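Student: here is my input, please return the structure:
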Amino acid sequence: PKDVVLILFGGSGSEIEICELLNRQYISAEIDPKYHKIIIDRLKNGSVPKKHRLLTYMKKKQTVNIPQMMLPLK
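Tutor: Take a look at the predicted model:
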C-alpha cells in the first residue's frame, strides 16, 4: 500500500490500470505520444480503444508469423 510502482514503459497502460484497480501509487513514463494518448483514453474510458487492441491489429494482417520458440512444447 505504501509502495510505489515504477512503470518505465507505459505502453497501452495495462500496468497503470492494475495499479488503479489495486489502489496503488505509481509513476509511469511513455515517450511515444500515440501510446501516451492510449493510456489517457484507457484511464478515462476504462478500456483500450478497439482499433488499438492486439487482436484487431492481427486480424488486419494476412498472416501472423510466430517464432518457433514461441510455440507450445510437445
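Student: please count neighbours and contacts with C-alpha atoms only from this point.
Tutor: Noted.
Student: wait, a helix at Y26?
Tutor: No - assessed with DSSP: H, G, I helix; E, B strand; the rest coil, Y26 is strand; it does not lie in a helix.
Student: structure for this one too, so we can compare:
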Amino acid sequence: MWWIALVGGLIAVAAGIAQVVRYFREGSGPERGLAGSGPAHRLVAAAMFVTTGLFVSFFSLANLVALRAALP
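Tutor: Okay, the predicted model is just below:
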C-alpha cells in the first residue's frame, strides 16, 4: 500500500509544478473566474500541493524502508 501514497504524492507534486508554471505564464494580470482564484492564490495553492506531495512521498518511502528493515 505504500506505493499508492507514493504515486499520490508524486501526482500532487506534478499538480503543484503545473500551477507554478501556469502562474508564471499568466503573470499577475486581472483575476479570472471565481473570487479567490487570482494569481497569488494559485501560487499559494501550488506551494501547498508541492509541499504536501513531498511529505506524502517522503513518508511513503520512509515506510518502505522501515518495512524492508523489519523483514528478515
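Student: TM-score for these two?
Tutor: The TM-score (TM-score structural alignment, normalised by the length of structure 2) is 0.30; 35 aligned residues with a C-alpha RMSD of 3.3 Å.
Student: burial count for the closest residue to E15 of structure 1 other than its chain neighbours?
Tutor: Nearest residue to E15 of structure 1 in three dimensions, chain neighbours excluded: I7, at 7.4 Å (C-alpha to C-alpha, 6 or more residues apart in numbering). Counted with other C-alpha atoms under 10 Å, the neighbours of I7 of structure 1 add up to 15.
Student: my guess is I7 of structure 1 contacts S14. True?
Tutor: No - using C-alpha atoms under 8 Å, I7 of structure 1 is not in contact with S14, being 10.2 Å away.
Student: before we move on, the earlier item: any idea how far M58 of structure 1 is from the residue nearest to E15 of structure 1?
Tutor: Applying C-alpha to C-alpha, to the nearest Å, the value for I7 of structure 1 to M58 of structure 1 is 26 Å.
Student: next one: the helix of greatest length in structure 2 to chain centre, how far?
Tutor: Counting by DSSP state H, the longest helix found in structure 2 is helix 39-70. Distance of helix 39-70 of structure 2 from its chain centroid, counting by C-alpha atoms, centre = their mean, to the nearest Å, is 7 Å.
Student: in that helix, what counts as buried?
Tutor: Residues of helix 39-70 of structure 2 classed as buried: 39, 42-43, 45-47, 49-57, 59-61, 64 (neighbour count, 16 or more other C-alpha atoms under 10 Å).
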